[in-house]
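Student: model this:
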Amino acid sequence: MGGIKKKDVKKYSKSIYKKGTEVGKKAVKTKLTIVAVILLIVTIGIISFVGIVSFSLFFPIDPVLVQPASPDYDGNIELHWNKVQTGGGIDADVYLIHREYNDEYGGILYYYKTVSTNMYIDTNLPTGTFRYNIIAKISTDWGGSFLSDRSNTITVVVSTAVPPPVKPDKPILGDISPLISYTGIIDLSWNTISTATYYRVYRIKDGGYNQHIATVSTGTTYRETLTLNGIYEYSISAWNFVGGSKSSDRKSVEVLVEFINTPILESIIPNPSTDGYITLKWSYVEGATNYLIYADIDGAGYNKVKIGAISPWATYRTQDGVHSFYIEAEGLSYIAESNVQSVIVAIPVPEPPDETTLSTISPTIDTDGTVELSWTSVLDAISYKLYRNRDSGNYVVVDSTITTTSYTDYDLS
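Tutor: Model (predicted):
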């Protein structure tokens, strides 16, 4: 590790001071003038001052290692220390990590690692005792370098024993968004703690007492809907069979809910509906800016079928079954749901018309390519469909919109 060290500069400064003092004593003994003695003392002071200034401007401060947890059970030791600078604000270029290792046989291994950041993870370590200290290094423009003194020494024992169970770490609760809730819906989320089996949710309203409001055993989210306006603060703690962690930092949200009355949906008449036409009527809600209609058939689930509805609202349903409806009245910041009303839709299936009878075609042998057809009338028939085949082939539709009981087929050849 080449470079100028602090202790060398200190030693050199002491040497100058000692020699200067000896010279001063000799000067007095040889009866030098008082002026010469004073000049000598001033010179020594200047040299010492320059040394001190140089020491603070160019030499890095001493690094301080943070003690990791010991014993370590995974063979990975994470080292952290302060970011080192000189008194002049120059950052250290690199850090020299010194490691001593006592193995099971009592031997000591030395190891140096050079890193450019103020952290390092020593991985895949065997069992034994490890000691670490570091030196900060600052390079100069002329190719030299300045070195700090060694940091404090920390000791970590790496063990293969099963680590004892511990309480979970403190979770981190995310910011609540939006900071002002006009709906009263509050969504919380936090980071996963690997050793936690469940989480507890706490809430404070308007500076009151801290209340445990929920236990979450699946996932790391929680939602609740509040109906009282105020300032709410939330925190989370992680738990396992050993105990609970410290509570997370609190996050706050303001609830400003505008309340509106609940709409009342009237009974649906007629019930059952035999034509599929359904009319919904509901009460007017003061402050409502919009009405939404939700519909369900035979319990399959509600779907939004209309936005911006106005009472009364009519719909046509072709599917038989139990049709259920409810209304949502929307305010600027609040939604109120109506009661549910149901109606049975049962549209009768019309009976098929009676058969018609086609009159005998005459003459049976046609010579002009025109055939006159007629048939009997059928009660309630709307139209008739005429089919024709040729030489015992397949029947094809000649006309499907005949509204009379006769038809002339032309150009047959």
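Student: going forward, measure contacts and count neighbours with C-alpha atoms only.
Tutor: Noted.
Student: which element follows the helix or strand harbouring Glu328 toward the C-terminus?
Tutor: For Glu328, the element it lies in under DSSP states H and E is strand 321-330. Per DSSP H and E, strand 321-330 leads on to strand 335-337 as the next helix or strand towards the C-terminus.
Student: Now do that following strand: which elements does it pack against?
Tutor: strand 321-330 (3 or more C-alpha pairs under 8 Å, 6 or more residues apart in numbering; DSSP states H and E).
Student: List the buried residues in the strand holding Glu328.
Tutor: Residues of strand 321-330 classed as buried: Gly321, His323, Ser324, Phe325, Tyr326, Ile327, Glu328, Ala329, Glu330 (neighbour count, 16 or more other C-alpha atoms under 10 Å).
Student: With distance to Ile52 as extra columns, can I get those residues in JSON lines?
Tutor: As requested, the buried residues of strand 321-330 are arranged in JSON lines below (distance: C-alpha to C-alpha, whole Å):
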{"residue": "Gly321", "distance to Ile52": "96"}
{"residue": "His323", "distance to Ile52": "92"}
{"residue": "Ser324", "distance to Ile52": "89"}
{"residue": "Phe325", "distance to Ile52": "87"}
{"residue": "Tyr326", "distance to Ile52": "85"}
{"residue": "Ile327", "distance to Ile52": "83"}
{"residue": "Glu328", "distance to Ile52": "79"}
{"residue": "Ala329", "distance to Ile52": "79"}
{"residue": "Glu330", "distance to Ile52": "75"}
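Student: from the residues you listed, which single one is nearest Val35?
Tutor: Nearest to Val35 among the buried residues of strand 321-330: Glu330, at 97.4 Å, using C-alpha to C-alpha.
Student: for the protein, which strand is longest?
Tutor: strand 128-139 (DSSP state E).
Student: And it, what's buried?
Tutor: Gly128, Thr129, Phe130, Tyr132, Asn133, Ile134, Ile135, Ala136, Lys137, Ile138, Ser139.
Student: Tell me how far the closest residue in space to His80 that isn't next to it in sequence lies from Asn133.
Tutor: Nearest in space to His80, with sequence neighbours left out and distances taken as C-alpha to C-alpha, 6 or more residues apart in numbering, is Met119 at 4.5 Å. Counting by C-alpha to C-alpha, to the nearest Å, the separation of Met119 from Asn133 is 12 Å.
Student: The structure of the following sequence is requested for comparison with the preceding one:
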Amino acid sequence: MAPVSVVMVGIGGYGAEYVAALDRLPLEKIRLTGAVEPFPTRSCAEPGLSERQIPVFPSLEALFQAGCEADLVVIASPIHHHISQSMLALNHGCDVLCDKPLGASIQEASALIRAREASGHSVRIGYQWSYSEGIRSLKRDIQAGRFGGPIRMKSVCLWPRTLAYYRRNDWAGRLRDVTTGRWILDSPLNNALAHFLHNLFFLLGPAVGLSARPLEVTAEVCRVNSIESFDTVACRARASGDVEVLFYGSHATQDSYGPRFELEFEEAIVAYKTPVGDVKDEISIEADGRRVGIYPSPNAGDHFAKLTEAVRAVTGNEPVECGPEAAAAQTLCMNGVHESISEIPTVSSTLRRRSVQPDRYWIDGLDGDLRRCYERGVLPSEAGVSWAIKGQTIDLVNYDHFPTSENHA
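Tutor: Sure thing, here's the model as predicted:
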């Protein structure tokens, strides 16, 4: 059998890690036929590609125009290119693995699903926890009713980011692309921490390949960095069955914390805590106050299982467990968060703190505030946090266009 021909879109940043992962696959399995990168000399992967005479093109359009072959297109480009490049790849008869998040708007997500259906090819979204055995086994048991009905799902992740993080490109922290006006909606919720919001809806999904759809969301956000978007967010969503879904995330804390999640069911509590000290790297099940079982850590195994699955699927009948339908729940909730807030407040200078090594800002007291809110299952405004302004509750039942005002204009 001929090796699967692969094109890599985006070889800088995380894309370079995809290139390294492709290089670890057996030569008889895959053949990297080309790459796309508008600034190839900035990538640590470029010298290796040049040495192997793998062509690098400035755009996916240019690659296809040059006649480059591809069974599978792997996309690790900026957020606002994910869906348009995925659709272009489908139109050229390719399967797609697109890294997280799915995109910036729910209408784009719907367009991708339609394009996939018309093409007859597959699309996978690279939320790596959704490819782990621990998460997939847990989801199967939730579907089977092992723990009774779900009541509340919550997750927290506090990952500080430096000023260099927001200066690394021309779209970090932006709401729109400065050139095209296309939505980006970059934020913790739609980039680095998108995994953990997605995971809550994914685990609630009623079937393989589906996530639970958020029915409404209320949000509170703020920022300390000089960006358009927010660097701190807390939100409460509702899913079918009146399940409460809570998420807390920030790039503006003093210290790292998480990711953690806690899933409350009628008959058990399932929880994951990032291993620190004596905490084991595993998902635990507790019932009646005692531990009754575990699942493997969502970080166990190969973080690029998503890639090997996508390669296998080109020549085999591999079910898509994390496609655009599953990933769209995060997009929908994220769009609702932006609709919920009338403006993004910048915290008072009295709360702003700065370090030099590393060079970054943080919000004084935010670490404890968000951790306490997570433990109590409340929004910051409900806990009396000074910067918190409660947003509107946004009905997402028939929501199909971001922003709503643009759709009705």
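Student: Work out the TM-score between the chains.
Tutor: The TM-score (TM-score structural alignment, normalised by the length of structure 2) is 0.18; 130 aligned residues with a C-alpha RMSD of 7.5 Å.
Student: nearest to Val42 of structure 1, of the buried residues of strand 321-330 of structure 1?
Tutor: Nearest to Val42 of structure 1 among the buried residues of strand 321-330 of structure 1, with distances taken as C-alpha to C-alpha, is Glu330, at 87.8 Å.
Student: Would you map the strands across the stretch 1-150 of structure 1?
Tutor: 4-5, 77-80, 94-102, 108-115, 119-122, 128-139, 145-147 (DSSP state E, counting those that start in this stretch).
Student: and after the last one, which helix or strand comes next?
Tutor: Just to be clear, that refers to strand 145-147 of structure 1. strand 154-158.
Student: Following that following strand in sequence, what is the next regular element?
Tutor: Assignment by DSSP H and E places the next element after strand 154-158 of structure 1 at strand 180-181.
Student: Would you mark the buried spots in the next helix or strand after that next one?
Tutor: Following strand 180-181 of structure 1 in sequence order, the next helix or strand is strand 185-189 (DSSP H and E). Using 16+ other C-alpha under 10 Å as the test for burial, strand 185-189 of structure 1 gives Ile186, Leu188, Ser189.
Student: Hmm, the second one is touching Arg223, no?
Tutor: Pointing back at Leu188 of structure 1 there. Yes - the criterion here is C-alpha atoms under 8 Å, and Leu188 of structure 1 meets it with Arg223 at 6.2 Å.
Student: helices and strands around the longest helix anywhere in structure 2, which ones?
Tutor: Using DSSP state H, we find that the single longest helix of structure 2 is helix 324-340. Contacts defined by 3+ C-alpha pairs under 8 Å, 6+ apart place helix 324-340 of structure 2 against helix 106-119, strand 123-126, helix 194-203, strand 214-222, strand 393-395.
Student: quick check: angle from the longest one to helix 324-340?
Tutor: Pointing back at helix 106-119 of structure 2 there. 160 degrees (axes from the mean of the first three to the mean of the last three C-alpha atoms, to 10 degrees).
Student: Gly399 of structure 1: how many residues sit nearby?
Tutor: For the record, residue 399 of structure 1 is Asp, not Gly. Per other C-alpha atoms under 10 Å, the neighbour tally for Asp399 of structure 1 reads 13.
Student: Leaving out chain neighbours, which residue sits closest to it?
Tutor: Going by C-alpha to C-alpha, 6+ apart, Asp399 of structure 1 has Leu386 as its nearest residue, at 5.3 Å.
Student: Can you tell me the SS state at that neighbour?
Tutor: Secondary structure for Leu386 of structure 1, judged by DSSP: H, G, I helix; E, B strand; the rest coil, is strand.
Student: separation between Arg223 of structure 1 and Tyr234 of structure 1?
Tutor: Taking C-alpha to C-alpha, one finds Arg223 of structure 1 at 12 Å from Tyr234 of structure 1.
Student: out of the two, which sits in the more crowded spot?
Tutor: Taking other C-alpha under 10 Å, Arg223 of structure 1 and Tyr234 do not tie; Tyr234 has more neighbours (23 against 10).
Student: so what's that one up against?
Tutor: Val201, Tyr202, Arg203, Ile204, Arg250, Lys251, Ser252 (C-alpha atoms under 8 Å, 6 or more residues apart in numbering).
Student: host element of the second one?
Tutor: The secondary structure element spanning Tyr202 of structure 1 is strand 198-205 (assigned by DSSP H and E).
Student: Packing partners of that strand?
Tutor: So strand 198-205 of structure 1, by 3+ C-alpha pairs under 8 Å, 6+ apart, packs with strand 211-216, strand 230-239.
Student: what about 10 Å?
Tutor: strand 211-216, strand 221-225, strand 230-239, strand 251-255 (3 or more C-alpha pairs under 10 Å, 6 or more residues apart in numbering; DSSP states H and E).
Student: Count the residues that sit near Ser355 of structure 2.
Tutor: 11.
Student: correction: Arg290 of structure 2
Tutor: By other C-alpha under 10 Å, neighbour count at Arg290 of structure 2 equals 9.
Student: next one: Ile38 of structure 1
Tutor: 12.
Student: Confirm for me that it is in contact with Gly20.
Tutor: No - between Ile38 of structure 1 and Gly20 there is no contact under C-alpha atoms under 10 Å: 12.0 Å.
Student: Overlap of the contact sets of these two?
Tutor: Taking C-alpha atoms under 10 Å, 6 or more residues apart in numbering as the criterion, Ile38 of structure 1 and Gly20 both touch Ile44.
Student: does Arg236 of structure 2 sit in a helix, a strand or a coil?
Tutor: strand.
Student: which residues touch it?
Tutor: Per C-alpha under 10 Å, 6+ apart, neighbours of Arg236 of structure 2: 153-154, 214, 216-220, 244-248, 333, 337, 377-379, 393.
Student: For the closest residue to Ala214 of structure 1 other than its chain neighbours, which residues are in contact?
Tutor: Distances taken as C-alpha to C-alpha, 6+ apart put Val201 closest to Ala214 of structure 1, at 5.2 Å, once the chain neighbours are dropped. Val201 of structure 1 makes contact with 188, 211-216, 221-222, 234-238, 247-248 under the criterion C-alpha under 10 Å, 6+ apart.
Student: cutoff 8 Å now
Tutor: Val201 of structure 1 touches His212, Ile213, Ala214, Thr215, Val216, Tyr234, Ser235, Ile236, Ser237, counting by C-alpha under 8 Å, 6+ apart.
Student: Distance of it relative to Ile185 of structure 1?
Tutor: In terms of C-alpha to C-alpha, Val201 of structure 1 sits 15 Å off from Ile185 of structure 1.
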